[in-house]
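Asks: have a look; sequence and predicted model below, questions after that.
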Amino acid sequence: MALEVEAWFMDDSNEDQRLPHHLNPKELVSLDYLAVVFCFVELGVLYWKLNPENYENDPELSKIREERGYDYMDLLDLCPEKVSNYEEKLKNFFTEHIHKDEEIRYCLAGSGYFDVRDKDDRWIRIWMQPGDLIILPAGIYHRFTLDTSNYIKLMRLFVGEPVWTPYNRPQEEHPVRQKYINGLTHKFGETIKAH
């Protein structure tokens, strides 16, 4: 099991979205880069490595949920056999968008990719594998796809009742996007290490 999430800058190929899309040569991205302040724009992506085999009784997961107010949870099996209109849903997930709230995902099985934009509008691909919990801040441009395994089981966490409304790019004038660009530096303020 990897000790921390794997992430890298992506190429601009139009090949199958489920492929890794590494640059040549590969350019990996550290956890510090995902969380640290860059000028006035901060990515603000948070990450924990947990034990997916003990998610129902994990004190660390309970602590994260309590500290961040995540009082709603559901599980999602995403694969062709379990999701109606699979190809259409995957296409929707892969359309670049923002949300008004954080997006919290905990990988319990399988694997997939979250792509986020950095301050220079470059794509960073984050490979979610069992045990990876990430939090994408409200207002960050992102998208999701499965990898070639075509299967992932995710825990989705929310504050209150779940709302999953994507706002497709461009959203530069959206108040949540503006807050992300201008205000999150003060909220995080320091590099956040992997747990």
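Replies: The structure has been received and is ready for your questions. Keep in mind it's a predicted model, so treat the numbers as computed, not measured.

Asks: CA only for contacts and neighbour counts going forward, please
Replies: Will do.

Asks: measure the nearest residue to Arg177 once chain neighbours are set aside to Phe38 for me?
Replies: Nearest residue to Arg177 in three dimensions, chain neighbours excluded: Gly139, at 4.2 Å (Cα to Cα, 6 or more residues apart in numbering). Distance of Gly139 to Phe38, given as Cα to Cα, to the nearest Å: 16 Å.

Asks: so the two - more neighbours on which side?
Replies: Under the neighbour definition other Cα atoms under 10 Å, Gly139 and Phe38 were set side by side, and Gly139 has more, 26 against 12.

Asks: before we go on, here's another structure to hold up against the first:
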Amino acid sequence: MVLTKRLLLLLLLVLEPRFINGAETNRLESFVHDELPFSQHGIMGFSTSIASDAENDVEKVIQAWYINDEDNAEKDQMPHDLIPIGKLLDLGLVAMQLDADNHEHDEKLKKMREQRGYLHMDIVELTPKKLPNYNMMIKRFFEEHLHIDEEVRYCLDGSGYFDVRDENDRWIRVSVRKGALIVVPAGIYHRFTLDSNNYIKAMRLFSGGPDWTAYNRPHDHLIARKKYLEALQNRTKVPQDLDSSLNLTSL
């Protein structure tokens, strides 16, 4: 009994977020965060000349639409007029459709990880049954924030919403389903919530020791934020030699 209590206490200590100058960190919270086309080793990006069938594949698992900036936005479950995936790419996101049932042996995923330097990964599940303090954690995930590293999330099962700010500070809701891989660039304000299924299983990819600190808005003084805005304004990119068979869509 004593051992069980100690294990429970240790688990809560690991999961409990810490606050640093208004920024909260949490290992599970990392599920929603990181740095990209405007990221990593400078201003990065992939070719936008993708085949139409590749974009159609992405749209099977990733959809996006504008939502009102209201307090009840977390409950906004119904898609409105869909916007093109290209809009997300303009904001620096990466969108990709993969075979989630074959993620352990997927050559496309392996190649993408090698070319982007994602040497490490882990898998997390968000569900009321498996996440202690579920309601509190989901509320914190939904607070608007940014990260100084890119966030790479691959949905293996379930579904959820990433909300990202566009260049006019309007919210775009990005729905991800099984098979969707999304990269959220460093410096972009965003948030995450589950949909009515209340479940998602995701692979987190990263190149080294990730900094998953969430800097709640406003943190416009951060270098990552300034670089993101500069890249967004200039639409700067550095071409990379990526195999077109990856069907990877980006800036």
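Replies: Done, it's in. Because the structure is predicted, anything quoted here is derived from the model rather than measured.

Asks: TM value for the aligned chains?
Replies: Comparison of the two superposed chains (TM-score structural alignment, normalised by the length of structure 1) gives a TM-score of 0.87, and 184 aligned residues with a Cα RMSD of 2.0 Å.

Asks: how about the residue nearest to Arg177 of structure 1, what's its partner in structure 2?
Replies: Mapped onto structure 2 by TM-score structural alignment, Gly139 of structure 1 lines up with Gly187.

Asks: and if you look at Leu157 of structure 1?
Replies: In structure 2, Leu157 of structure 1 lines up with Leu205, judged by TM-score structural alignment.

Asks: again, but for Asn92 of structure 1
Replies: Match for Asn92 of structure 1 (TM-score structural alignment): Arg140.

Asks: check which helix or strand covers its match.
Replies: Arg140 of structure 2 is part of helix 134-141 when elements are defined by DSSP states H and E.

Asks: show me what the following helix or strand past that helix is packed against.
Replies: Next along the chain after helix 134-141 of structure 2, taking DSSP H and E as the criterion, comes strand 145-146. When contacts are defined as 3 or more Cα pairs under 8 Å, 6 or more residues apart in numbering; DSSP states H and E, strand 145-146 of structure 2 packs onto strand 190-194, strand 214-216.

Asks: closest one to Glu74 of structure 2 among those?
Replies: Of all those, strand 190-194 sits nearest to Glu74 of structure 2, with 6.8 Å by Cα to Cα.

Asks: now that closest one and helix 134-141, what's the angle there?
Replies: Using axes from the mean of the first three to the mean of the last three Cα atoms, to 10 degrees, one finds that strand 190-194 of structure 2 and helix 134-141 are set 150 degrees apart in direction.

Asks: show me the helices in structure 2, by range?
Replies: 2-15, 52-61, 85-90, 107-116, 134-141, 223-234 (DSSP state H).

Asks: quick one: closest of those helices to Pro79 of structure 2.
Replies: With Cα to Cα as the criterion, Pro79 of structure 2 lies closest to helix 52-61 of the helices of structure 2, at 13.4 Å.

Asks: buried ones in the closest one?
Replies: 54-55, 57-59, 61 (16 or more other Cα atoms under 10 Å).

Asks: contacts only, for the counterpart of Asp76 of structure 2 in structure 1.
Replies: By TM-score structural alignment, Asp76 of structure 2 lines up with Leu19 in structure 1. By Cα atoms under 8 Å, 6 or more residues apart in numbering, the contact set of Leu19 of structure 1 is 147-148.

Asks: and Leu19 of structure 1, how far from Asn182 of structure 1?
Replies: 33 Å.

Asks: which residue ranges of structure 1 form strands?
Replies: Chain-ordered strands for structure 1, with DSSP state E as the definition, fall at 6-9, 37-38, 41-42, 46-49, 72-78, 97-98, 103-110, 112-117, 123-128, 132-136, 142-146, 152-158, 167-168.

Asks: so the last one matches what in structure 2?
Replies: It refers to strand 167-168 of structure 1. Alignment of strand 167-168 of structure 1 against structure 2: residues 215-216, by TM-score structural alignment.

Asks: how much does that stretch stray from structure 1?
Replies: Following the fit onto structure 1, the mean deviation recorded for stretch 215-216 of structure 2 is 0.6 Å by mean Cα distance after the TM-score superposition for structure 1.

Asks: so how far is that stretch from its chain's centroid?
Replies: From the chain centre to the centre of stretch 215-216 of structure 2 is a distance of 15 Å (Cα atoms, centre = their mean, to the nearest Å).

Asks: which residues sit against it?
Replies: Under Cα under 8 Å, 6+ apart, the answer for stretch 215-216 of structure 2 is 22-24, 143-147.

Asks: change it to 6 Å
Replies: With contact meaning Cα atoms under 6 Å, 6 or more residues apart in numbering, stretch 215-216 of structure 2 is reached by 23, 144-146.

Asks: dump the residues you listed to CSV, plus neighbour count.
Replies: Shown next, in CSV, are these (neighbours: other Cα atoms under 10 Å):
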residue, neighbour count
Ala23, 17
Glu144, 19
His145, 24
Leu146, 33
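
Asks: just flag the most distant two among the residues you listed.
Replies: Greatest spacing in the contacts of stretch 215-216 of structure 2, by Cα to Cα: Ala23 and Glu144 (10.7 Å).

Asks: just give me the match in structure 1 for Leu131 of structure 2.
Replies: Aligned by TM-score structural alignment, Leu131 of structure 2 pairs with Val83 of structure 1.
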